[in-house]
Structures are given as C-alpha cells and as structure tokens.
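Peer 1: The following block contains a protein sequence and its predicted model.
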Amino acid sequence: MTNNYEYMNESSIDISLKCVICSDPYVNPCSTPCDHTFCRSCIIKWIEENDRCPACRKKPITIQSLRATDRIVFDIVDRLLVRCRACRQSNIQRGNYDEHYNKYCSNTFVSCSAADLKCSWQGPRDKLQDHLTVCHYEMMRPLLGNLVNTVNTLNEKVQQYENQSKEHENRINSLESENARLKDEVNLLKGFCTKQNPNVDHNPRLEEILSRCHSYSTVMLNDLRLDNFDIPYIIRKVLIVKQCSVLNLSNNLIEVTGFELLANALRSNVTLKRLSLKGNRAQLKGVEYLATALITNSTLEVLELETNSIPDTAAYSLADMLRRNHTLKDLFLGYNDIESRGMEIMANALDHKSTLEILSLAGNKLNDKCIDALHRMININQKLQRLYLHENGLSLEGKTRLLHIVNAKKGFTLNI
C-alpha cells in the first residue's frame, strides 16, 4: 500500500529513520550484524547482488544474519503522519493506513458485496451504497443464497459418489486379480495333488530321466513339453533331493505359475548355478517373480530367458535385481520384446558394482536411442566383457559409433 500515500512533512523526518538504499522512511525495518538498519525488502534485494553492508561496506552480510530492529523504531515510523492519495484525507498514522485504505477510503475500488453471487460490479467505495440499492443479486440474496448452498451441497455429494465409485472400481479390480491368482493356485494344487496320487503315474519320461541323474549334476529337461504341473515334481526331485548345479528347462510349456514356483524355490536354493528357461512363456509376471527371487539368491550365476515373450516393462524388475544381486554373471534376454527404453533402464543399473560379465539382448527391438546409455554402461562397468546386440534395429551409424566406443576397452567383445 506504500504507493497510495504520501508523507505530510517528509522534510522534517529525521534522517536516522530513513533507509539509505531507498531514501524513504523505513518499512518493516531490520538490522544487519553491524547494527545498520534498512527496509527489509531493500536490504534483501541488495544482498542478492552484493555481500557487503551498503552503509559501512566492511562486514559481509547474508539474509540469514538479518535481525528484527528494536520495537521502538517500528513504533516511531508507524506514527509518522501520511495523506491518502486516493481520497486526500490527511493526518493518518502510517501504521493505520492499511486499515484506512481497506475499510474507509471513499475512493478505493471495491467489489459488490454480492460478488459471491456473481455480481460483477466494481467501483469507488462511496458509490457502493448507490449500487446496492439497485443490485438485483443483492435483492435476490435469500433465494440465490439457498440455491448456491444447494448446488454446493449437491456438488459435494457428487464428489463423494465419484470417490466411492472409484474405490468400488479399485476394489473390484483387486478382487478380480485376487480371484485370478487363486484360480491359478487351485489349478496348480489340483495338478500337484494329481501328481501325488499313488493311483496316477508321473510323466514316465520325466521320471526315467531323473532316475538316471546323479546328485549335484547337470539335469537336461529341455524339449519335453513340460508344463506348470510338472514343476513341483521337478523342484522336489531336482533341486531338493538331487541338488543339481545346472537345470535346463528350455523349449517347454512353462507359464507364469511355473515361473512363480521356480522363483520361490530359488529363494532358498544354494546349489543351482545355471538355469535355462529359454523358449517358455515367462511374460512380464514370470520375469518379475524370478527377478524378485534373485535379489536374495546368492548362488545362481547364469540365467537364460531367450524367447519368453518378455515385454519392455520387465526392465524395471530386471534393473532392480541387477542393482542388488551380487552373484549373477551371465544374463541372456535375446529374442523378446525389449525396446530402447528398457535397455536404458537396465544399463543404468549396471554400474561399477555389477557382477554381470555377459549380457545378451540379441533379437529384441533396440534402436539408436539407447546408444548413449550403452556408452555409459560400457565405460562405467568394469566386469562386463561381452555384449550381444545383433538382430536389433540399430542403424549403420549407430553400430559404427558403438564399435568406436568398445575399441577403447581392452578385452571387450561386442556382437552387432
């Protein structure tokens, strides 16, 4: 409000009550550590461009070092007499000017008291009463007020119903997901119970193969059309009883539920070093189950997940696993649906602490957008020695750039 008043006798005001920056009487005065006083807004603006007191130029000052001026100074400057420029009323104490301007000044522009009812009138305060005598909004206030209150109440109820609807929708989605999960578990338990029924034989070929396997050995169960129902038996016989070090389950019919069972088994397994699951149907959830399990697993060194319909969004769970796992050395993710964004997410996870030595992303959907992320990964990661990127969408220029990058890294193999 300072611009709307003028001092009655400014020349008589003691210079000790004036700010040396703006030359006006103090407004909201504050003092520096060297006991010089200024308007708060003036000294703050000064400090933004200078670090020395504008009065003595000796001591450095900061905004944090400013302190409130003694109360007596506030009282003196607030009692200075001013004249309102709008209505020309004189002898108003400066400390009372805001109240005068906001409540009493006849020339201050104000809004109609029915502005809450959408009256758009604005004018000098001394014209307000004349307007109110003809203001249709104010005349209809009792009716319009009730209508406004009713509308507000209805809007609140509509909002409540919308919130309840969203809550019910979320609850339904949650129940549907839970129902689908329970159905999978029921089907799995049915299959498991069938396998345990002495009147029903296990897969004869599977039993025959496992009967010939030795403890702590390599177990090859690829290309046998094994499905989710075979997984509990495999876990029990291969991982628990025989404690094999290598398990090959490539090119079977294992889906998400089977991946979940294998992931649960990996959490406590301490013998399996290589697991091949290429050519199955992991999809997003299957990868998430495995990635979560490998965060705590400290044995597995090689994981093969080629051709598993793995989407780009699986990169988030894989990246989280790569940051926290300290055992995995080889990760094969070829011939899935991973794009450049997913590659960037995983590349950012492969920092200098990573143990990964081989990474295969051949046959995915990568393009030149991920080259910067690959560059950083190759430079930062000290363990990674082989990177397979062939059969992607990299341009000739992109491939050439990558080759220049890896040429500077001794012993590094890049297949593009």
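Peer 2: On my side now, so go ahead. Numbering: from 1, shown residues only.

Peer 1: from here on, contacts and neighbour counts on C-alpha atoms
Peer 2: OK.

Peer 1: what residues are up against the residue nearest the centre of the chain?
Peer 2: In the chain, the C-alpha nearest the mean C-alpha coordinate belongs to Tyr316, at 12.9 Å (CA atoms, centre = their mean). Residues in contact with Tyr316 (CA atoms under 8 Å, 6 or more residues apart in numbering) are 342, 345-346.

Peer 1: quick one: it and Asn348, what's the gap?
Peer 2: 11 Å (CA to CA, to the nearest Å).

Peer 1: before we move on, what about Tyr388?
Peer 2: Taken as CA to CA, the span from Tyr388 to Asn348 is 17 Å.

Peer 1: this is the other structure I want to compare:
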Amino acid sequence: MEIDNYYDYIDLESIDNSLICNKCSMPLTEPVISLCHHTFCRQCVETPFDDDHLHCSSCNESYLTKHLIPVMDSSILAALDQIPVRCKLCNESNIQRGNFQNHINKMCRKAIVSCPRRDKSCPWIGLREELRTHLIPCASESLTLNTETHESIDDTCDIYGVLEESHGEFLPHSNVNLLRRNFQNQDIAIAVKALLINKRCTYLDLFNRGITSEGASIIASALYDDKLLETLGFRNNLICDSGVQHLAHALMANSYLQRLDLNNNSITDTGVRLLADMLRTNKTLIKLTLSYNRIGNEGMDILADLLINYNSTLQWLSLTGNSEINDSSSHSITNLVRHNQSLTTFNLEDCGLSWWSKAQIYFYQTIYFKSALDLLL
C-alpha cells in the first residue's frame, strides 16, 4: 500500500531543502544516497537503465543498484518523520508523517475498514466511524450463536475483545471490491457510502444487489457532497418511489453525476414526479434510464412537460418496457418530439403504444425535421 496517497503536505515551502528528493522535489521517502552524492527517494531512483544499473537524473551518471546507500543519519530520518501532513480522508492536520501509518490503521474515522470478524464470514465494510455501531449487533449475533452451539467461553471472550479493539482492518482503495464480497441487507449501501466519501468512484454499477429504499437513502446521504461520481447504476433493485425521493433530493444539490440508471425498480408516476422536480434544478444529468418500471401516462405527461418547459440538458431518456404508457400519451410524446431541443435518444420500445400512434409520432418527427433525434418506438 502506498500510504503517501492518503496525505498532503501542509507547507512544502517551509521544508528544508536537505529533506527534498532531487528528482520528484517532494520530501524524501526511504531516502538513499547515490555514489554521485545525490539524495533521492528509493522509488524515484530505482528506474532500470540496464538490468542491474540505475540512472541518476541529476548528473546523468549510471551505477549498479547495489551501490545505493540507505540514509542512516538519525537526525535526517527524525526530521522526515516530523514533517506535518494532512489526512486526505478525514482532513485532520498536523499529523507527523512518521505517525501517519498509525493514524490510518487505527484512528482515521473516514478510512474504509472491514469488520474485525471477517474471519467469521462477516462481509461488512464501511467507515471506521460507523464500525462500533455495526459491531454491537454483530457481536450480539455471535453470542447467540455461541449459546446455541455451546461454543467455549473463550470464543465469547474473543467477541468482547473485538469490541474493545474496534479499529477494524484498513482497506486500501485498491482492495475494496464490492462485487466479490457476499454482502447482505444494507451492508452494500454502507460500503458504497464509504467509497463515495473517500472520493474514489467515477463509475458505480450496483446491478441486482438487493438495494432497498433504505439502502438508497444511505447512498443518497453521500451524494450531497460527492464531486467525482459520474455514473450510478441501480438496475434490478428494490429502490421504489421512497428510495427515489432520497436520491432526487440529493441530486438537487449534486452537480457532478451525469448518468443515472433506475431500470426495473418498481418506480411509479409518483417517483417520476420526484425526479422531474429534481431535473428542474439539476443541469448536469444528461442520461436517465427508467426502463421496465411501473410508469404510466401521468408519468409520461410529467416528463414531457419537464423537457419542453424546464429542462434543456437531458440528452438520453429511456422508458422502455413501461407497458402502462399507451395511446393516451401520444399527444404529449408528439409535443415533446416537436419542442424539446436537447434529447438525442428517446426510447419507448415495448410500451403500450399502438402501431397507429407510433406511425403518427414518426410522421410528426419527420414534418418537424427532428431527424437528429434517435426515436425508438
């Protein structure tokens, strides 16, 4: 794990030049001295020149790897350890660099950690600040199982020990894989929230993860301040209208998410109204997919009014498979095709439109010169 990915230096200009690497111009890490008396971070200077040779970027000398000399001067090493840094995760400042490993492993409240009982098949991961809340029911469940299976008193003591030493195991971002963990209930939502708060996601596909409206509310709470996520997929979950309410409210304040997939989540016209209210103010979302939900003519009318009068940024809208959208919506669909200037793709395949309504809509697309719109009926 490259621990320096998780902190920033507070005041680089004030750091003594003798502590700065001659190549990367940052404070030395694992400092070494070359035969040409230049000081580098080990990882900076160990760029292969030949199989066993190194190349000095300061004076162009080359020499054998075995001739690198680790810096052993205690005053230099102590000065490097005392350089103040700021944690990128929790924003705590004035942490001595030498103590940062301990901070991230045991103290940082925004670090992503796993349950200490992972060896007992607990899949939970989340923020360290949420760990103790998780451990109480987790440990209680284990105590119940111990009683039922007549396990030893030592196992029970181990559980209480977990509560006392509840730092959790720090998971570097590269080790957080949601798809390979057997998450249950709302654990997936807690894990997603942790990832978003750590600002390491631009694309997140939560296909068929059993996420309910409660899980959506947990994820939505992290979307308010998220500045990195661009694509969020919830296909084949259990979000429903109540979950849409949480997501829509969060996206009113989010100006970074561009694509939202809510296919097959039992969303009705009520959920569409909530999304339409959000899209009146949100000018970042360009793709919205609502296929195979329970949206009817009222929802179609709401979206048409939105995209004609209030939103000119959405480019892709899919309502495929909403069979309750039928010929009663043909007028609003025609108006949408005629007046909207932003949509490039509009998908209404497998809805309840008759062939006659489809023919009329295609006819009006032609006479209104909307050939640039990819209209799928």
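Peer 2: Alright, I've got the coordinates. Everything numeric here is computed off the predicted structure, so don't read it as measured data.

Peer 1: Can you pull the TM-score for these?
Peer 2: Overlay of the two chains. TM-score (TM-score structural alignment, normalised by the length of the second structure): 0.53; 217 aligned residues with a CA RMSD of 2.9 Å.

Peer 1: ok so, going back, which one of Tyr388 and Asn348 of the first structure is surrounded by more residues?
Peer 2: Between Tyr388 of the first structure and Asn348, counted using other CA atoms under 10 Å, the more crowded position is Tyr388 (19 against 16).

Peer 1: In this structure the more buried one contacts Leu414, no?
Peer 2: Yes: using CA atoms under 8 Å, Tyr388 of the first structure is in contact with Leu414, at 6.0 Å.

Peer 1: Tyr289 of the first structure -> the second structure?
Peer 2: Matched by TM-score structural alignment, Tyr289 of the first structure corresponds to His246 in the second structure.

Peer 1: my read: that match touches Ser217, true?
Peer 2: Yes: taking contacts as CA under 8 Å, His246 of the second structure lies within contact range of Ser217: 5.2 Å.

Peer 1: Map Leu318 of the first structure across to the second structure for me.
Peer 2: Using TM-score structural alignment, Leu318 of the first structure pairs with Leu275 in the second structure.

Peer 1: Which residue is the nearest non-sequential neighbour of its match?
Peer 2: Ala248 (5.6 Å; CA to CA, 6 or more residues apart in numbering).

Peer 1: ok, so what distance separates the one you found from Leu336 of the second structure?
Peer 2: Taking CA to CA, one finds Ala248 of the second structure at 22 Å from Leu336 of the second structure.

Peer 1: Same check on Asn175 of the second structure?
Peer 2: Following CA to CA, the distance that separates Asn175 of the second structure from Leu336 of the second structure is 46 Å.

Peer 1: Arg180 of the second structure too?
Peer 2: Taking CA to CA, one finds Arg180 of the second structure at 43 Å from Leu336 of the second structure.

Peer 1: The two: who's more crowded?
Peer 2: Between Arg180 of the second structure and Leu336, Leu336 has the larger neighbour count (other CA under 10 Å), namely 23 against 7.

Peer 1: Pull the contacting residues for that one.
Peer 2: 304-305, 307-308.

Peer 1: could you redo the last one with a cut-off of 7 Å?
Peer 2: 304, 307-308 (CA atoms under 7 Å, 6 or more residues apart in numbering).

Peer 1: Of those residues, which is the nearest to Leu260 of the second structure?
Peer 2: Leu307 (16.6 Å; CA to CA).

Peer 1: Tell me which residue of the first structure matches up with the closest one.
Peer 2: Using TM-score structural alignment, Leu307 of the second structure lines up with Leu350 in the first structure.

Peer 1: Its match contacts Asn379, correct?
Peer 2: No: here Leu350 of the first structure lies out of contact with Asn379, judged by CA atoms under 7 Å, at a distance of 10.6 Å.

Peer 1: Determine the longest helix present in the first structure.
Peer 2: helix 141-196 (DSSP state H).

Peer 1: next structured bit after that helix?
Peer 2: helix 204-211 (DSSP states H and E).

Peer 1: What strand or helix carries Arg225 of the first structure?
Peer 2: Counting by DSSP H and E, Arg225 of the first structure is part of no helix or strand.

Peer 1: In contact with it, which residues?
Peer 2: Counting by CA under 7 Å, 6+ apart, Arg225 of the first structure has contacts 252-253.

Peer 1: quick one on the thing from earlier: let's have the contacts of Tyr316 of the first structure in a markdown table, adding neighbour count, distance to Asn367 of the first structure and secondary structure.
Peer 2: Converted to a markdown table, those look like this (neighbours: other CA atoms under 10 Å; distance: CA to CA, whole Å; DSSP: H, G, I helix; E, B strand; the rest coil):
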| residue | neighbour count | distance to Asn367 of the first structure | secondary structure |
| --- | --- | --- | --- |
| Gly342 | 21 | 11 | helix |
| Ile345 | 21 | 14 | helix |
| Met346 | 24 | 15 | helix |
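
Peer 1: ok, residues contacting stretch 191-209 of the second structure?
Peer 2: So stretch 191-209 of the second structure is contacted by 89, 112, 125-127, 218-219, 222, 226, 228-237 (CA under 7 Å, 6+ apart).

Peer 1: in stretch 77-84 of the first structure, what's buried?
Peer 2: 77-78, 80-84 (16 or more other CA atoms under 10 Å).

Peer 1: I should have written stretch 140-150 of the second structure there, sorry.
Peer 2: For stretch 140-150 of the second structure, a neighbour-count test (16+ other CA under 10 Å) marks 142-143 as buried.

Peer 1: Distance from the chain centre to that stretch, please.
Peer 2: 35 Å (CA atoms, centre = their mean, to the nearest Å).

Peer 1: residues in the first structure aligned with that stretch?
Peer 2: Going by TM-score structural alignment, stretch 140-150 of the second structure lines up with nothing in the first structure.
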